[in-house]
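Could you look at this predicted model? Sequence included:
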Amino acid sequence: MTQSDDDRIADLEARLRLDDPRFTHGFGQGRPRRPREYRRGRAWLAMTLALTAVVVGAVLPHGLLLAAGLVGAACAVNLFDTSHQRRLRQPRS
């Protein structure tokens, strides 16, 4: 490879290390991990809590809990959208 190709690869490696250190550390250890875009543990937790609030609010006639659960579910759906997160992290030209 030419020197410019080596520089580009080193630059990509440095950016990836800064962006997702857990992902790059996994490659160094021989145990690759999911990239950050595919880790959705917090999103599933938020969705579970919101849907639990919806069900409890519907079973017990409690409108405020039901409404809070619906709003929480709508907010949790946004955590699943990875394209929005990529747009936020892109540097502006």
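Received, thanks.

From now on I want contacts and neighbour counts done on CA atoms only, so please keep to that.
OK.

Now residue 32. Nearest residue, chain neighbours left out?
Leaving aside its chain neighbours, residue 32 sits nearest to residue 26 (4.4 Å; criterion: CA to CA, 6 or more residues apart in numbering).

Next one for the comparison:
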Amino acid sequence: MAEIDDQRLHEIEARMHRDDPRFAHALGAGKPCRPSEYRHTRAWLLLAVALVVLGTGTALAHGLLIAAGLVLAGVAGELFDPERAVRRHRNRPPRS
């Protein structure tokens, strides 16, 4: 391989390790796991809890439970976004 190709491969490897170190380590060990974009276990659990809370609030006609269920559903929806880590680090306020 040409030196330019080796350099590109090393850049790709470094970027992959920086973006998702768990996936990069597992791939290097020969036991690949799902990339972080496809790991949504916490989001699904939170969405299930949100739906239970929302359903309970609707059945009991309790406004606070309905509001809590809607907020939890919104948080769960935000966890499904694959670009949330990029946006979180993009516009940080300066530290004092």
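Cool, got the structure. Fair warning: this is a prediction, and the values are worked out from it, not measured in the lab.

The residue nearest to residue 32 of structure 1: what secondary structure?
helix (DSSP: H, G, I helix; E, B strand; the rest coil).

Was I right to think it contacts residue 33?
Yes: contact criterion CA atoms under 8 Å: residue 26 of structure 1 and residue 33 qualify, at 5.7 Å.

Quick one: neighbours of residue 70 of structure 1, just the number.
Applying other CA atoms under 10 Å, we find 19 residues neighbouring residue 70 of structure 1.

and the closest residue to it other than its chain neighbours, how many neighbours?
In this structure, residue 70 of structure 1 finds its nearest non-sequential neighbour in residue 54, 6.3 Å apart by CA to CA, 6+ apart. Number of residues near residue 54 of structure 1 (other CA under 10 Å) recorded here: 24.

Could you pull up the residues touching residue 54 of structure 1?
65-70 (CA atoms under 8 Å, 6 or more residues apart in numbering).
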